[in-house]
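Asks: dropping the sequence and predicted coords here.
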Amino acid sequence: MFKHLGKHLILELWGCDRKALDDEEGIRDMLIKSVEACNATLICVKTHKFCPQGVTGVAVLAESHIAIHTYPEYGYAALDIFTCGEHTDPYKALDVLKEFLKPESWQIIDLKRGIMENMGTFELK
């Protein structure tokens, strides 16, 4: 029986709303709503607006983090949602992200972090 400590989603979002990708305050609000949606505990949010364009943001969680880096010139956003604990579900943040960024296409890589066997550590060979 395998168990894992965390769920880590890597998201590739293409064809996003270019104005949204360059909206620092909107990105900040999106991160906060994403934290609430996945039932995580927000510690703090930090964003930075680049010149001439783009935003980086991170929501630091008691259960890990949600991070974004945007490329408005390409309509692209790279996101990272990492949560730990049985009470969190990173997939529940997806609707919030899609509503704000409006991607035409996306790819999700779903990683299980801290895989354990029988409550002990499990080494992959």
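Replies: Happy to help now that I have it.
Asks: make it CA atoms for all contacts and neighbour counts henceforth
Replies: Fine.
Asks: which parts of the longest helix that the chain contains are buried?
Replies: If you go by DSSP state H, the chain has its longest helix at helix 24-37. For helix 24-37, a neighbour-count test (16 or more other CA atoms under 10 Å) marks Glu24, Ile27, Arg28, Met30, Leu31, Ile32, Ser34, Val35, Glu36, Ala37 as buried.
Asks: show me the contact partners of it.
Replies: Residues outside helix 24-37 that contact it (CA atoms under 8 Å, 6 or more residues apart in numbering) are 20-21, 41-42, 45-49, 55, 57-59, 61, 66, 92-94, 96-97, 100.
Asks: stretch 77-93 now?
Replies: 5-14, 16, 21, 33-35, 37-40, 63-71.
Asks: take the one below as the second:
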Amino acid sequence: MAIKLKGSCISTSSFSPFNVKFEKKKSTSYGSTIICILTESHASIHTYPEYNSCFVDLFTCGKHCSHEPFDTVLQKYLKPAIVQKRVLIRN
């Protein structure tokens, strides 16, 4: 998946200067939280199977990381019936 995510700064060190750490922690409840820590950013996915839902947060810093490759790959993988997206530009 790292190759597909090239350009989103979520990749192995051979594709970008970012160090990536993936951590998946199953909570005591039914859902899971998956967190990807990047050098200057992070992404998280919170699942709620009892509601057939998940919530994704992607935070990037600087102007060299784009959320679009991450969003595209995730939507192709999950095939959601409904997508609600909000992009915030912070200065």
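Replies: Here it is on my side, so go on. Fair warning: this is a prediction, and the values are worked out from it, not measured in the lab.
Asks: tm score of chain vs chain?
Replies: After superposition, the two chains reach a TM-score of 0.76 (TM-score structural alignment, normalised by the length of the second structure), with 84 aligned residues with a CA RMSD of 2.3 Å.
Asks: among the contacts of helix 24-37 of the first structure, which lie within strands?
Replies: Leu42, Val45, Lys46, Thr47, His48, Lys49, Val55, Gly57, Val58, Ala59, Leu61, Ile66 (DSSP state E).
Asks: quick check, nearest of the residues you listed to Tyr76 of the first structure?
Replies: Distance ranking of those against Tyr76 of the first structure, using CA to CA, places Val55 first at 11.3 Å.
Asks: can you get me a residue count around the nearest residue to that closest one once chain neighbours are set aside?
Replies: Leaving aside its sequence neighbours, Val55 of the first structure sits nearest to Lys49 (CA to CA, 6 or more residues apart in numbering; 4.6 Å). A count of nearby residues for Lys49 of the first structure, using other CA atoms under 10 Å, gives 15.
Asks: please apply the same query to Gly62 of the second structure.
Replies: When neighbours are defined as other CA under 10 Å, Gly62 of the second structure has 10 of them.
Asks: map it onto the first structure.
Replies: Alignment note: Gly62 of the second structure maps to Gly85 in the first structure; criterion TM-score structural alignment.
Asks: so the residue nearest to the spatial centre of the first structure, which state does it fall into?
Replies: Closest residue to the average C-alpha location of the first structure: Ile81 at 3.0 Å, with CA atoms, centre = their mean. Counting by DSSP: H, G, I helix; E, B strand; the rest coil, the backbone at Ile81 of the first structure sits in strand.
Asks: distance of it relative to Glu24 of the first structure?
Replies: Per CA to CA, to the nearest Å, Ile81 of the first structure is found 19 Å from Glu24 of the first structure.
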